[in-house]
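>>> Build me a model:
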Amino acid sequence: MIRVAIAGARGKMGIEAVHTVLNREGMELVAALDYKDLGPTLGNLEMFPDYYDTPIYTDFAQLVAETKPDVLLDLTSPHSVYQHTKEALEHNVRPVIGTTGFTDEQLQELTELARSKKIGCIIAPNFAIGAILMMKFAKEAAKYLPDVEIIEMHHDRKLDAPSGTGIKTAQMIAEVRQSKIQGHPDEKETHEGARGADFEGMKIHSVRLPGLVAHQQVLFGGDGQLLTIRHDSLNRESFMSGVAFCINTVITMDKLVYGLENII
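Take a look at the predicted model:
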């Protein structure tokens, strides 16, 4: 039985994850971590049934001492995810991270910490299996069509832009793409930002609107043709099979992995 603690249980992703862990064979939800003192158990919160008796903690060290989790599933925000990940590794708890916003320096530090501890850590910019396949297919296409732009679209409560999935897609494409600067050499933005963020000559565009969940399309242009690779998450249930896969997998690992495409 894998003992799981969840940080961010009150969020939309967190609510789905609570139900997923409670209903999955081989998993036990032993604790929730929150920055607010909300009451003794999840059952005290309006979004959960009264009989959800999982305890809520505001202090991670106390959570570990009293509930002894094997895995911390973090679905919080870019403001707190680095500290949560570091604390989990320091306490020999395996992090599964579904929050983006790490700097390159933070990722390097956490990679070295996981290596020194010899425990697994998974940082997943996207848990949806279809999104992972979208990134893999985009990487393959970039070998032949190096003119590419990425349009990522999310709900208007998302804090970081571009999204972790958008950046990860660009990083994967850059591994195989012929380096080039796209567009006209004399191109000029009449409104700053109109052409999007620049990543090694590629452009990433971020859309934030109510009603969206998580969507991305990768556009490849060629002579007389356009190839579009697109993935849409229509609800947060689409991420849960990936969440469960990561919880089951991180137990067997002894290093940090960034991106599900590296273990699928």
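>>> drop to CA atoms for contacts and neighbour counts, all remaining ones
Will do.
>>> Now do the SS call for residue 140.
helix (DSSP: H, G, I helix; E, B strand; the rest coil).
>>> From the centre of this protein, give me the residue that's furthest out.
residue 186 (36.7 Å; C-alpha atoms, centre = their mean).
>>> residue ranges for the strands of the protein, please.
With strands called from DSSP state E, the chain shows them at 2-7, 27-33, 56-57, 71-74, 94-97, 121-123, 147-154, 197-199, 202-208, 214-222, 225-233, 256-258.
>>> now the ones you listed as a markdown table including mean neighbour count?
Formatted as a markdown table, those follow (neighbours: other C-alpha atoms under 10 Å):
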| stretch | mean neighbour count |
| --- | --- |
| strand 2-7 | 24 |
| strand 27-33 | 23 |
| strand 56-57 | 24 |
| strand 71-74 | 27 |
| strand 94-97 | 28 |
| strand 121-123 | 26 |
| strand 147-154 | 22 |
| strand 197-199 | 15 |
| strand 202-208 | 19 |
| strand 214-222 | 19 |
| strand 225-233 | 15 |
| strand 256-258 | 20 |
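>>> could you dump the ones you listed to a markdown table with distance to residue 179?
Output for those, formatted as a markdown table (distance: least, C-alpha to C-alpha, whole Å):
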| stretch | distance to residue 179 |
| --- | --- |
| strand 2-7 | 40 |
| strand 27-33 | 44 |
| strand 56-57 | 48 |
| strand 71-74 | 35 |
| strand 94-97 | 31 |
| strand 121-123 | 27 |
| strand 147-154 | 10 |
| strand 197-199 | 11 |
| strand 202-208 | 9 |
| strand 214-222 | 14 |
| strand 225-233 | 19 |
| strand 256-258 | 23 |
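>>> for comparison, sequence B:
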Amino acid sequence: MTEAARIPVVVNGAAGKMGREVVKAVSQAKDMMLLGAVDKSPDCEGQDAGIVAGCGELEVPILSDLQSVLVLATQQEIQGVMVDFTHPDGVYDNVRSAIAYGVRPVVGTTGLTVEQIEDLAAFAEKASTGAIIAPNFSIGVILMQQAALQASKYFDCVEIIELHHNQKADAPSGTAIKTAQMLAEMGKTYNPALVEEKETLAGARGCTADENIRIHSVRLPGLIAHQEILFGSAGQLYTLRHDTTDRASFMPGVLLAIRQVVQLKSLVYGLEKVI
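Here you go, the predicted structure:
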């Protein structure tokens, strides 16, 4: 495949744990070209993205100015893609900027509100620019969520426990929120009250998502990304669990999203929509 035929990819958050994995994966994909790398970490500015990622020199320096790299992406024969793994505080502006430049965003950063996602969807629709926002890029997580939807037909009681490393900025995780939203869309209200509960310590019962679904968040060093969905009924407990032991597990989903987003004209929320 010629260089002109490959998908140009900009990695935003290239020096972060997920960003480094994306740099590796994109640089090794035959149908993609690592066009740019962006990160606000002053320690990494100007360094080669491949060296920082541990995959060898790629001759792509890490820059701090996203706008300038987005401009570069607009000058390619094939419309560019921005993969964003940054921080909840800046992801909305990053995605809106990418769409404004006609660069298709693939977003793994969580923390966007429902209102922000709706606004970005309207903006992408108006610009006829594809975008994918995925709370989780693991194929295993998608399968777990699909199994949960099947279980919800037979169980009325469910709670979600998500466990992540203690450097994660938002809680609950985007994956847990998305799972709860999917279950809520099944058209039933869960966990009918049998007693009047009282928390002696605030937050002991976690937070309550739509349709009375409880979500509990754990943050500890030694964890990466984990989720349990617990269904209970008389005499039985049905547990679905997914464990991430290496961030490389997310990369097949990220590469799939990059290939799919160039075919889209609007925003899609959830990797399951493009599998």
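>>> Any idea what the TM-score comes out to?
Put the two chains on top of each other and the TM-score (TM-score structural alignment, normalised by the length of the first structure) is 0.94; 264 aligned residues with a C-alpha RMSD of 1.7 Å.
>>> circling back to that earlier point, looking at the alignment, what corresponds to the residue farthest from the centre of the first structure in the second structure?
Alignment note (TM-score structural alignment): residue 186 of the first structure maps to residue 196 of the second structure.
>>> do residue 60 of the first structure as well
Counting by TM-score structural alignment, residue 60 of the first structure corresponds to residue 66 in the second structure.
>>> Let me see the contact set for the nearest residue to that match once chain neighbours are set aside.
Distances taken as C-alpha to C-alpha, 6 or more residues apart in numbering place residue 38 nearest to residue 66 of the second structure, at 6.1 Å, with adjacent residues excluded. By C-alpha atoms under 8 Å, 6 or more residues apart in numbering, residue 38 of the second structure lies in contact with 10-15, 62-66, 69.
>>> before we move on, what about residue 4 of the first structure?
Residue 4 of the first structure is in contact with 21, 27-31, 69-73, counting by C-alpha under 8 Å, 6+ apart.
>>> Likewise for residue 246 of the second structure?
Residue 246 of the second structure touches residue 224, counting by C-alpha under 8 Å, 6+ apart.
>>> Equivalent analysis for residue 94 of the first structure, please.
Residue 94 of the first structure neighbours (C-alpha under 8 Å, 6+ apart): 70-72, 88, 119-121, 250-251.
>>> Could you double-check that residue 125 of the first structure lies in contact with residue 164?
Yes: using C-alpha atoms under 8 Å, residue 125 of the first structure makes contact with residue 164 at a distance of 4.9 Å.
>>> shared neighbours, the two?
residue 100.
>>> higher neighbour count, these two?
Between residue 125 of the first structure and residue 164, counting by other C-alpha atoms under 10 Å, residue 125 is the more crowded of the two (23 against 20).
>>> Distance of that one relative to residue 23 of the first structure?
Look at residue 125 of the first structure and residue 23 of the first structure: by C-alpha to C-alpha, to the nearest Å, they are 24 Å apart.
>>> Save the contacts of residue 38 of the second structure as a markdown table, and put in distance to residue 204 of the second structure too.
Formatted as a markdown table, the contacts of residue 38 of the second structure follow (distance: C-alpha to C-alpha, whole Å):
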| residue | distance to residue 204 of the second structure |
| --- | --- |
| 10 | 42 |
| 11 | 38 |
| 12 | 36 |
| 13 | 34 |
| 14 | 37 |
| 15 | 36 |
| 62 | 43 |
| 63 | 43 |
| 64 | 41 |
| 65 | 42 |
| 66 | 41 |
| 69 | 45 |
